[in-house]
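A.B. asks: following is a predicted model, sequence given first.
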Amino acid sequence: MEKLISNNNQVQIRSLPEKYIFPPEKRPGKLPVSACKFVPVIDLEETAGDNRAVISQKILKASQEFGFFQVVNHGVPEDLMKDTMRMFKEFFELPAEDKAIFYTEDARSKKHCKLYPSSLIYATEDVHLWRDNLKHDCHPLEKCILDWPVKPTRYRQVVGSYAAEVTKLVPRILELICEGLGLESGYFEGKLGEVTSLSVNHYPPCPDPSLALGLSKHCDPNLITILLQDDVCGLQIFKDNEWIGVDPVPNAFVVNIGYQLQIMSNNKLKSVEHRAVTNSRTARTSAAFFFNPSDDIMIAPAKALINASNPPVFRACQYIEFLRNYMTRNGSDIDDALEHFKLRA
């Protein structure tokens, strides 16, 4: 438990411990970086009218160019979003003894709610991330919720309601992506997004943000990710050979294309590298809701997107095969994560 940096919130750490200092080539360097004002913010309220096709194309374009976009007027109540973020922040502020029941350094733990220092591979990683990470299994929700925190008092009620609302939002976004790609309605329904999980990252103030990372560069291996972030900047995406910050937009979700959508779209959509940086003044909290295919689902380019002039880029594989290949890299060789599944001309 002493490895949780949130437990040291009341202690002024004047210098960054050596185990958190990244090698020069991986450090974020001088901060802040330029803000990404042009990541599209898409109003989902307009999908109910004649502009639906326009919105679908905006999502498609953003997914091709950035691999990210933000959505507003998405139907998840604003008060629920704020209450959920409040629950997460209050959890990390709890006394150590209240968090101890969830603490583990075992990536194979079967618990439906787990609290990790840094990452799943704390014992073997060369450098630690400047974060604490709370992971929830969310499917089936009525079973998993029984293992979630009971403190703060309303945690299960609020976060459970939030999980249910976001689970309803994702099919709407996936259907718009279907329409933009020209796929049949409901192509992504069923087991493609059945397995859901929630990863809550808490980044306390860091003594030297130029030397540490809250989250190393990576692409998400899943289908699609819905991110709730507070009003503190920290998310960055890699575009045009530079890191650019994604400014928080009030009451918005950040939507992130995962590797599985890149494969199924036959490389039309892009899963883009991203990371989280820290700051020396204010704690930051974010919550990523992951939508994953079932392990045994076959992932392959959609047949409707393949023809003589657009041959398949990737071979078919079970999601579990892809995930195992991804996890063995432990965050390294990101550029090669898809290479194992590419077809050669």
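C.D. replies: Received it, and whenever you're ready, just let me know what you need. Numbering: from 1, shown residues only.
A.B. asks: contacts and neighbour counts: CA atoms only from here.
C.D. replies: OK.
A.B. asks: residues touching F69, list them.
C.D. replies: Contact analysis of F69 by CA atoms under 8 Å, 6 or more residues apart in numbering lists 39-42, 59, 62-63, 254-256.
A.B. asks: my guess is it is in a helix, correct?
C.D. replies: No. The assignment for F69 (DSSP: H, G, I helix; E, B strand; the rest coil) gives strand, which keeps it out of a helix.
A.B. asks: for the residue nearest in space to the middle of the chain, which three-state class applies?
C.D. replies: Centroid-nearest residue in the chain: A288, 4.1 Å away (criterion: CA atoms, centre = their mean). Here A288 is recorded as strand under three-state DSSP.
A.B. asks: second one coming, line it up with the first:
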Amino acid sequence: MNTVPLNLQRASVRDTGLEFDTEGGLPQALRDGCFLLAAPTGFDPGPGIRLCREFYRAPEEGPEESHPYRGFQELDGIYFDRENFQTEHVLIDGPGRLRHFPHEVIAMADQMGDLTLLVLRCTMAELGIDAAVWDKATCGAVNGRGTHWFAANHYRSERAQLGCAPHKDTGFVTVLYIEDPGLEASVDDAWVSINPVPGYFVVNFGGAFELLTAALSRPVRAILHRVRQCIPTPGVADRFSFAAFANPPATGDLYQVRPDGTAAAVRSSADFLREFNRETWSDRHTEFGIAQSTGSSRGEAS
């Protein structure tokens, strides 16, 4: 592992767009595959942190006020035990959040989801993709359709395993909240740390976005990343993270924008996801991100 952490571009939300701290920040972020985004004023990560600390516990382990944050291990297709890694997590779409999350977690997840769409729109504009094809090229994700996942992750430090598998995210844009070291990106065949910066999210570009832009002169890079093994420390809580994702629907096709500006279907979304699951996790969850998806978006009942 490279001991020098990755120096990422930094951006903030300004009106309806992104403002980078340095000139050429967004083009550099496209080459890096990720960047740092300042959390909006008033953003409260507390509900997400609490969910990460409690979702894997049984309801009877805590007081009644903790019950809405617990018991997710019983929810098939929402809770996942990654048997070959330290991570266990909840992966849940918009309608699922309405059914299972406390209202304050729903509100926080929606704030993060709004940021994924802002990044998606700003990036397509930067690449010169005609706004008239955005909806088709993203299978509606840019307009709030597609599948807008939220994930809460707990890293079981007692397991002598890698924290999380090396992988590229499958969708268009990920907005990730972390507080502890452990996240690493692959740079020139070496693992380089991405250190948490207080007040900032880590934004990743995903495989669907990489595919969408592959034929353009400036394609998006989907960053290969992992979480290294988390070592238990007496008196220190386990590592956690949570993230919002803007993804295409789990069924249907993925699109690519051609140099002439048109968008064409290039492969099945479900096949893309199954291939990812087999190569990344090597476990029983081959339908991860497919079978449990309703295809609905931000929480509207489907």
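C.D. replies: Thanks, I have it. All values derive from a computational prediction rather than experimental measurement.
A.B. asks: re the thing from before, so what's the residue nearest to the centre of the first structure up against?
C.D. replies: 198-200, 225-228.
A.B. asks: those in strands, which ones?
C.D. replies: 198-200, 225-228 (DSSP state E).
A.B. asks: buried among those residues? Need that as a selection in ChimeraX.
C.D. replies: Per 16 or more other CA atoms under 10 Å, the buried members of those correspond to this ChimeraX selection:
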select :198,199,200,225,226,227,228
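A.B. asks: distance to H128 of the first structure for the ones in strands among the contacts of A288 of the first structure - can I get that in a markdown table?
C.D. replies: Below are these laid out as a markdown table (distance: CA to CA, whole Å):
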| residue | distance to H128 of the first structure |
| --- | --- |
| L198 | 21 |
| S199 | 17 |
| V200 | 17 |
| T225 | 24 |
| I226 | 25 |
| L227 | 23 |
| L228 | 23 |
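A.B. asks: closest to C317 of the first structure out of the ones in strands among the contacts of A288 of the first structure?
C.D. replies: Nearest to C317 of the first structure among these: T225, at 20.8 Å, using CA to CA.
A.B. asks: just give me the match in the second structure for the closest one.
C.D. replies: Structural alignment (TM-score structural alignment) places T225 of the first structure against T174 in the second structure.
A.B. asks: what's the match for Q236 of the first structure in the second structure?
C.D. replies: Per TM-score structural alignment, the equivalent position to Q236 of the first structure in the second structure is E184.
A.B. asks: look up the closest residue to that match, ignoring the ones flanking it.
C.D. replies: Of all residues not flanking E184 of the second structure in the chain, S193 sits nearest, at 4.3 Å (CA to CA, 6 or more residues apart in numbering).
A.B. asks: can you check G171 of the second structure too?
C.D. replies: Nearest residue to G171 of the second structure in three dimensions, chain neighbours excluded: N247, at 4.2 Å (CA to CA, 6+ apart).
A.B. asks: corresponding residue for that neighbour in the first structure?
C.D. replies: Per TM-score structural alignment, N247 of the second structure is aligned with N292.
A.B. asks: and its match, how far from Q236 of the first structure?
C.D. replies: Counting by CA to CA, to the nearest Å, the gap from N292 of the first structure to Q236 of the first structure is 23 Å.
A.B. asks: still on that earlier bit, list the contacts of the residue nearest to G171 of the second structure.
C.D. replies: By CA under 8 Å, 6+ apart, the neighbours of N247 of the second structure are 141, 146-149, 170-173, 208.
A.B. asks: what is the most widely separated pair among those residues?
C.D. replies: Greatest spacing in the contacts of N247 of the second structure, by CA to CA: W149 and A208 (14.3 Å).
A.B. asks: my guess is T16 of the second structure contacts V119, does it?
C.D. replies: No. Under the criterion of CA atoms under 8 Å, T16 of the second structure is not in contact with V119, lying 10.1 Å apart.
A.B. asks: all helices for the first structure, in order.
C.D. replies: 52-65, 78-92, 96-99, 141-144, 155-181, 259-264, 319-327 (DSSP state H).
A.B. asks: winner for burial among those helices?
C.D. replies: Comparing the helices of the first structure by mean neighbour count (mean count of other CA atoms under 10 Å), helix 259-264 comes out on top with a mean of 24.
A.B. asks: which residues in the second structure does that helix match up with?
C.D. replies: Under TM-score structural alignment, helix 259-264 of the first structure corresponds to residues 207-212 of the second structure.
A.B. asks: so what touches that stretch?
C.D. replies: Residues outside stretch 207-212 of the second structure that contact it (CA under 8 Å, 6+ apart) are 137, 168-173, 219-222, 247-248, 254-257.
A.B. asks: one more time with 7 Å
C.D. replies: Under the criterion CA atoms under 7 Å, 6 or more residues apart in numbering, residues 168-172, 219-222, 255-257 lie in contact with stretch 207-212 of the second structure.
A.B. asks: stretch 161-180 of the first structure vs the second structure, mean deviation?
C.D. replies: For stretch 161-180 of the first structure, the mean deviation from the second structure after alignment is 1.4 Å (mean CA distance after the TM-score superposition for the first structure).
A.B. asks: tabulate the contacts of stretch 207-212 of the second structure in a markdown table, adding columns for distance to R57 of the second structure and neighbour count.
C.D. replies: Shown next, in a markdown table, are those (distance: CA to CA, whole Å; neighbours: other CA atoms under 10 Å):
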| residue | distance to R57 of the second structure | neighbour count |
| --- | --- | --- |
| K168 | 29 | 21 |
| D169 | 27 | 21 |
| T170 | 28 | 24 |
| G171 | 29 | 28 |
| F172 | 31 | 27 |
| P219 | 42 | 16 |
| V220 | 39 | 28 |
| R221 | 37 | 22 |
| A222 | 33 | 26 |
| Y255 | 40 | 24 |
| Q256 | 42 | 24 |
| V257 | 45 | 24 |
